[in-house]
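S.K.: The sequence and its predicted three-dimensional model are supplied below.
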Amino acid sequence: MIEITHRHVQSTSGLRMHIAEAGSGPLVLLLHGFPECWYSWRHQLVALAEAGYHAVAPDQRGYARTGGPARVEDCTILHLVGDVVGLIDALGEDRAVVAGHDWGAPVAWATAQLRPDRVRGVIGLSVPHRRRSSRPPVAALREQLGDGFYMVYFQQPDVPEAELDRDRAATFRRLLYAASGDAPGLVPIVPEGGGFLDVCPEPEELPGWLTEDDIAAFVREYEPSGFTGPLNWYRNLDRNWELTAAWHRAPITPPALFIAGDRDLVAAAPGARESVASMSDVVPDLRGTVWLPGCGHWTQQERPDEVNRAMIDFIGSL
């Protein structure tokens, strides 16, 4: 029986990172999203190890057992890509397959774009690669979707983390349910005078893929660091736009795969389907797009068997 083990490694980026790992062989890095951690890849770590790979899921900068710098400006996309490249170095490898879900997907895409020499293949889950916009994103989001759009709401200092940290078990239970394919459909617009969790209903019962033990695991993993670090990623949206000007419209050249649920709120966002359909224009070696019927946002947790199969088939083709 393959076990998931844990340790801390010193990334050459300077960050001491907690990793969960299993197996041996070619390296596959699994980058989590918000509000998650290594635990969201629990099903893939074992499956990839059984398929002959060294699967590694770090807690990324600001998250869970890794934690990290408190300053907002220390969580830019360049820091996050540096952490990934530094982790590849720390694990003694030249290259890796890099997979990312939710916020981890932009980090995976950016790693493949900025350092294609270190990436054997890239897998994005839920969030497609999007061309760099022509204007700073926060103002565009505010204009298009209003001050209540969750990414705009998260720009406020202190307020979002006070809400999300108040009762972490309720936060994870409500958010993981609300954005899943089992819920009616999450519209992430915070009501005036309200909070983000106001749009995340309390489930009458948990969906089959999510247990009380899973929720307790996320609560336990967030105990060291809380929500400030994760929220700081959103507070760098405009800074990331400024820092990536040199890569405006630069292609992503490594082989790529995209996986998403057809009930994912990201897929329902304005322009998302068009972004997926046109992604091969900037990801020329996109080898497939996998849509999972009835699946919501938590792709690899909601549909582990299908995700495992798609990932292993893609990696085996490289």
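M.R.: Received, thanks. Worth saying up front: this structure is predicted, and the values here are computed from it rather than measured.
S.K.: Please make it C-alpha for all contacts and neighbour counts, starting now.
M.R.: Noted.
S.K.: Against Phe314, how distant is the residue lying farthest from the centre of the chain?
M.R.: Distance from the centre of the chain peaks at Gly193, with 28.4 Å (Cα atoms, centre = their mean). Going from Gly193 to Phe314 by Cα to Cα, to the nearest Å gives 46 Å.
S.K.: helices or strands next to the strand or helix carrying Gly100 in the packing?
M.R.: Assessed by DSSP states H and E, Gly100 sits inside strand 96-101. Applying 3 or more Cα pairs under 8 Å, 6 or more residues apart in numbering; DSSP states H and E, we find strand 96-101 packed against strand 27-31, helix 104-114, strand 119-125.
S.K.: okay, now the one to match up with it:
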Amino acid sequence: MQTRQIKTDGLKQQILEAGSGPLVLLIHGFPELGISWRAQVQALADAGYHAVAPDMRGYGGTDKPAARDAYSILHLVGDMVDLVRALGDTECVVVGHDWGAPVAWHCALTRPDLFRAVVGLSVPFQPRRPKGPPTAAMAAISKRLGLGELYINQFQADDAHAVFEADVAAGLRKGFYAYDGATPEDRQSTGFIPEGETFISTVPDDAPLPPWMTPEHFAEYVAAFSAGGFRGPLDWYRNLDRNWALTAHLQDARIRVPAAFVVGERDPVRHYAGQHEAGLKDWLTDLRMKVVVPGAGHWIQQERADAVNGLLIQFLSEL
């Protein structure tokens, strides 16, 4: 494995890569980095693929544009199109986890000529809602359920990143713990935040690192987010309604390339995005794999690296 920086049309991207052969692009989510895919990069390289995991726009060693509008889904997909070209390829398989999953789904939705197959981890494809922007719908659902405010809505605030930056290590440690499959159910996050609380304050102060996270690996995240901050990563969330406006042309569009979806049985994201799992076959016309990994939480490629590696290589080998 090597880490290097590569210049694309839009920005300078830092990538983790290994191997040679067909290109597989691995897109991380929040609050992660390209290093979140180390186990997959190695396994895919060993299996005969060129595995590339970038730090995404706003993260780690990749550029962090100052403008909030520079973090729309069109920019994020465009970054991946540029990256494939900069790597000298004309097609690839795209894999996304967490926020990286919507990016991967939209790569396949908008450029099936370039992204020949797609895998989403943890977050299912969510078709564009014709009735209006998503944050209002999320707020209405939260109010109806009486569970508090969904953290995604809380992240819309201009200063939402400040609570993470006040204590970077605590914010990251609590976030990883709250969504981990090994965390007891009564200490896992539901994603809904009581009035007067924040995502960080709802997680116990004694939250330890998850079993799969070594202190050395954790230190890499702390260093990256201490240097780069959380404004850019949270700007992804702050573009949700803008993304809805920008993608009117994709209303009712379906993903027609070969697709797979993998989720942890105990992933808290299922509390608010799980409803879309049942309808995946209606939107992914060539859904070849749909797997629920027993006992796994949200950080599935790190929690269950061997299982995810096996599923990815199986899917790729059958293309």
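M.R.: Everything's here; your move. Remember, predicted model here, so these are calculated numbers, not experimental data.
S.K.: Can you give me the TM-score here?
M.R.: In this superposition the chains share a TM-score of 0.95, using TM-score structural alignment, normalised by the length of the first structure; 311 aligned residues with a Cα RMSD of 1.3 Å.
S.K.: circling back: can you find the partner of the residue farthest from the centre of the first structure in the second structure?
M.R.: Mapped onto the second structure by TM-score structural alignment, Gly193 of the first structure lines up with Gly196.
S.K.: hang on, that match is in a helix, isn't it?
M.R.: No. Counting by DSSP: H, G, I helix; E, B strand; the rest coil, Gly196 of the second structure is located in no helix; its state is coil.
S.K.: ok, now how distant is it from Met138 of the second structure?
M.R.: For Gly196 of the second structure, the distance to Met138 of the second structure - Cα to Cα - is 18 Å.
S.K.: Then Glu91 of the second structure?
M.R.: 35 Å.
S.K.: Equivalent analysis for Phe218 of the second structure, please.
M.R.: Phe218 of the second structure is 32 Å from Met138 of the second structure, by Cα to Cα.
S.K.: One more: His217 of the second structure?
M.R.: With Cα to Cα as the criterion, His217 of the second structure and Met138 of the second structure are 34 Å apart.
S.K.: picking that back up, could you dump the helices and strands packed on strand 96-101 of the first structure to a markdown table with distance to Val81 of the first structure and mean neighbour count?
M.R.: Formatted as a markdown table, those follow (distance: least, Cα to Cα, whole Å; neighbours: other Cα atoms under 10 Å):
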| stretch | distance to Val81 of the first structure | mean neighbour count |
| --- | --- | --- |
| strand 27-31 | 11 | 26 |
| helix 104-114 | 5 | 25 |
| strand 119-125 | 12 | 26 |
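S.K.: Out of these, which is closest to Gln156 of the first structure?
M.R.: Gln156 of the first structure sits nearest to helix 104-114 of all these, at 22.1 Å, using Cα to Cα.
S.K.: next one: that closest one to chain centre, how far?
M.R.: Centroid displacement of helix 104-114 of the first structure relative to its chain, using Cα atoms, centre = their mean, to the nearest Å, is 10 Å.
S.K.: now the angle between strand 96-101 and that helix, please.
M.R.: Angle of helix 104-114 of the first structure versus strand 96-101, following axes from the mean of the first three to the mean of the last three Cα atoms, to 10 degrees, is 150 degrees.
S.K.: Mind reading off the mean deviation between helix 104-114 of the first structure and the second structure?
M.R.: Following the fit onto the second structure, the mean deviation recorded for helix 104-114 of the first structure is 0.2 Å by mean Cα distance after the TM-score superposition for the first structure.
S.K.: contacting residues around that helix?
M.R.: 31-33, 77, 80-81, 84-85, 98-100, 118-119, 121-129, 247, 250-254 (Cα atoms under 8 Å, 6 or more residues apart in numbering).
S.K.: Select only the buried ones of those in ChimeraX?
M.R.: Buried residues within the contacts of helix 104-114 of the first structure, by 16 or more other Cα atoms under 10 Å, are selected in ChimeraX with:
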select :31,32,33,77,80,81,84,85,98,99,100,118,119,121,122,123,124,125,126,127,128,129,251,252,253,254
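S.K.: Can you name every helix or strand that the one helix or strand Met289 of the second structure maps to contacts?
M.R.: Here Met289 of the second structure, judged by DSSP H and E, is contained in strand 287-293. Packing partners of strand 287-293 of the second structure (3+ Cα pairs under 8 Å, 6+ apart): strand 259-264.
S.K.: Mean per-residue distance, the strand it packs on versus the first structure.
M.R.: Averaged out, strand 259-264 of the second structure is 0.4 Å away (mean Cα distance after the TM-score superposition for the first structure).
S.K.: quick one: contacts of that strand?
M.R.: 117-124, 181, 284, 286-298, 300, 315.
S.K.: Can you check which part of the first structure it sits on?
M.R.: Under TM-score structural alignment, the match for strand 259-264 of the second structure is residues 256-261.
S.K.: need the helices for the first structure, in chain order.
M.R.: Secondary structure of the first structure (DSSP state H): helices located at 42-50, 77-90, 104-114, 137-145, 150-153, 159-166, 168-178, 212-222, 228-234, 237-243, 272-277, 299-302, 304-316.
S.K.: got JSON lines for those helices, with distance to Pro26 of the first structure too?
M.R.: Formatted as JSON lines, these follow (distance: least, Cα to Cα, whole Å):
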{"stretch": "helix 42-50", "distance to Pro26 of the first structure": "10"}
{"stretch": "helix 77-90", "distance to Pro26 of the first structure": "11"}
{"stretch": "helix 104-114", "distance to Pro26 of the first structure": "17"}
{"stretch": "helix 137-145", "distance to Pro26 of the first structure": "37"}
{"stretch": "helix 150-153", "distance to Pro26 of the first structure": "36"}
{"stretch": "helix 159-166", "distance to Pro26 of the first structure": "37"}
{"stretch": "helix 168-178", "distance to Pro26 of the first structure": "31"}
{"stretch": "helix 212-222", "distance to Pro26 of the first structure": "27"}
{"stretch": "helix 228-234", "distance to Pro26 of the first structure": "29"}
{"stretch": "helix 237-243", "distance to Pro26 of the first structure": "31"}
{"stretch": "helix 272-277", "distance to Pro26 of the first structure": "28"}
{"stretch": "helix 299-302", "distance to Pro26 of the first structure": "21"}
{"stretch": "helix 304-316", "distance to Pro26 of the first structure": "10"}
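S.K.: Among those helices, which comes closest to Arg65 of the first structure?
M.R.: So among these, helix 212-222 is nearest, using Cα to Cα, at 6.6 Å.
S.K.: circling back to that earlier point, for Gly185 of the first structure, find the nearest of the helices and strands packed on strand 96-101 of the first structure.
M.R.: When these are compared (using Cα to Cα), the closest one is strand 119-125, at 18.6 Å.
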